[in-house]
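Student: Pasted the sequence and its predicted model underneath.
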Amino acid sequence: MFNRHGSASPAQDTAPLSVLVVDDHRVFADLLAYALGHFSDIAEVRIATSATDARLELADRPVDVAVLDVRLGDGSGLDLIPVAMSAEARAVTLTGYPRRAECDRALGLGACAYLAKDASFTTLTTAVLSASNRAPMVVDTFPEDTLAGGNLTPRERDILLHIIDGQDATTIANELSLSVLTVRSHIKSLLSKLGVRSQLEAVALASHSGISAQLN
């Protein structure tokens, strides 16, 4: 548990918040809890590393805000939204792979926010501190919009399909009658547009977003 520190934050008329961070990646949970613990508006931050532990924590000692990782090792953070709300806690959901349908479901269940885990700590802490005071906060863009919305050129989409099939730049170049340098240039461009750093991340993004089939 991280206790409140004396760092300044925007003044509020309400009592300091108690927060439960639910994430099966302990390092991320610790970092987020540490960041939240430095706000004077937050009295304490507890951590649960599984859906099971989260249910026990919420039943044992209610909190004001539950920060829920959507994908947990033993269940979905979305299923914890009603549990948190029944304990009179507001729910902020986080995910490594934002999807529009998942966002709609989270908000429909009553979540106050649906944010990407790579969002800035400023964004994450703002979502927690203002969970009950503003319209829901959601990610700016969804991967499926990038892929299906035409941001990738036809050639980039074609090359991404080959990457998903497990082909390297040389194989792709041979099949498309392009130079390896040209293929690598297209790969660099599509990775930038998708906001990922590697071909493996691009494949994972396409898979988790459920839009691999749309590229065919």
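Tutor: That came through, no problem. Numbers count the residues shown, from 1 in each chain.
Student: Please make it C-alpha for all contacts and neighbour counts, starting now.
Tutor: Noted.
Student: Tell me where this protein has helices.
Tutor: Counting by DSSP state H, the chain has helices at residues 26-36, 51-60, 80-86, 100-108, 121-129, 143-148, 154-164, 169-176, 180-194, 199-208.
Student: Centre of the chain to the last one, how far?
Tutor: What that stands for is helix 199-208. Shown here is helix 199-208, whose average C-alpha point lies 15 Å from the average C-alpha point of the whole chain (C-alpha atoms, centre = their mean, to the nearest Å).
Student: another structure for you, compare them:
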Amino acid sequence: MLIIDDHALVSTTLEIALRSRGVVAHRCDPGTAEAVEQAVDGVDPGIALVDVDLGEAPDGTTLSGVDLVPLLVDRGWQVLILTGGARELQIAAAVTAGAVGWLHKLTPFEDLLTAVLSAVAGEPVLPEMERLRLVRLYYGEQTRQQARRAGLDQLTARERQVLEGLAAGKRAATIAEESVVSLATVRAQIRAILAKLGVSSQLEAVALLREIEQL
């Protein structure tokens, strides 16, 4: 078993407990793609227990265990996601990428260990109906994101500037003054923005922009 978790206490405790049960377990830290590839190189595939939140790489970039799922699955590993507070969409993305299930860090340790050992024994971790629900959730969100991006792509360069001004907390009057146009013009542009994005308020438009920028 390969344990990929940036929390040393959790990963070390799991490693010791699993080894006491006869499971060959090793830790991998940091959870970068390069470190994982090195850890599995030449190793017979087994179970990989992967934390969703892996902290930061040495270069400061955020590391996500979800990004490691395809890499491990392609090499024949079964992946169990470990999370302390991941959003359901992150779990759905991991399952869609091939993870066989997920476990919460707040699960009593003995129960968590039992679940891991069940996976090692080849027993199902995630009911099929739940797996299908998460896959549908993931693809549904992907469809919604594509529609949102399409709405943003419809904005003219000027409308995008107005939206970014609103996102920066500026009022329509301020945007009009800075752009040397009338307030009526800016208000007309805001109405066009709302229509293209399919939202009913400036707050929703700004929230949509921020959500897309974070993806």
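Tutor: Perfect, I can see it now. Everything numeric in this text was worked out from a predicted model, so none of it was measured.
Student: Can I get the helices of the first structure in TSV including mean neighbour count and distance to P136 of the first structure?
Tutor: Written out in TSV, the entries for these read as follows (neighbours: other C-alpha atoms under 10 Å; distance: least, C-alpha to C-alpha, whole Å):
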stretch	mean neighbour count	distance to P136 of the first structure
helix 26-36	17	19
helix 51-60	17	22
helix 80-86	20	14
helix 100-108	16	8
helix 121-129	18	8
helix 143-148	18	20
helix 154-164	18	33
helix 169-176	16	42
helix 180-194	17	24
helix 199-208	18	23
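Student: will you turn these into JSON lines that also has distance to F2 of the first structure?
Tutor: Formatted as JSON lines, those follow (distance: least, C-alpha to C-alpha, whole Å):
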{"stretch": "helix 26-36", "distance to F2 of the first structure": "7"}
{"stretch": "helix 51-60", "distance to F2 of the first structure": "15"}
{"stretch": "helix 80-86", "distance to F2 of the first structure": "20"}
{"stretch": "helix 100-108", "distance to F2 of the first structure": "27"}
{"stretch": "helix 121-129", "distance to F2 of the first structure": "15"}
{"stretch": "helix 143-148", "distance to F2 of the first structure": "34"}
{"stretch": "helix 154-164", "distance to F2 of the first structure": "42"}
{"stretch": "helix 169-176", "distance to F2 of the first structure": "47"}
{"stretch": "helix 180-194", "distance to F2 of the first structure": "35"}
{"stretch": "helix 199-208", "distance to F2 of the first structure": "33"}
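Student: Would you mind telling me which of these is nearest L17 of the first structure?
Tutor: Set against L17 of the first structure and scored by C-alpha to C-alpha, the helices of the first structure come closest in helix 121-129, at 8.0 Å.
Student: After superposing, tell me the mean distance of that closest one to the second structure.
Tutor: Averaged over the aligned pairs, helix 121-129 of the first structure sits 2.2 Å from the second structure after superposition, using mean C-alpha distance after the TM-score superposition for the first structure.
Student: The second structure: matching residues for that helix?
Tutor: The counterpart of helix 121-129 of the first structure in the second structure, counting by TM-score structural alignment, spans residues 109-117.
Student: again with stretch 183-197 of the first structure
Tutor: So in the second structure, there is no equivalent range for stretch 183-197 of the first structure, judged by TM-score structural alignment.
Student: Then stretch 146-153 of the first structure?
Tutor: With the alignment judged by TM-score structural alignment, no segment of the second structure is matched to stretch 146-153 of the first structure.
Student: Off-centre distance for stretch 27-34 of the second structure?
Tutor: For stretch 27-34 of the second structure, the distance from its own C-alpha centre to the chain's C-alpha centre is 17 Å (C-alpha atoms, centre = their mean).
Student: Also stretch 73-83 of the first structure?
Tutor: Per C-alpha atoms, centre = their mean, the centroid offset for stretch 73-83 of the first structure relative to its chain is 14 Å.
Student: what's next to it, contact-wise?
Tutor: Around stretch 73-83 of the first structure, the neighbours that count as contacts under C-alpha atoms under 8 Å, 6 or more residues apart in numbering are 24, 50-52, 55, 58, 68-71, 91, 93, 105-106, 109-111.
Student: roughly how far apart are the one in the second structure that sits across from D69 of the first structure in the alignment and Q202 of the second structure?
Tutor: Pairing criterion TM-score structural alignment: the partner of D69 of the first structure within the second structure is identified as D51. As defined by C-alpha to C-alpha, to the nearest Å, D51 of the second structure lies at a distance of 37 Å from Q202 of the second structure.
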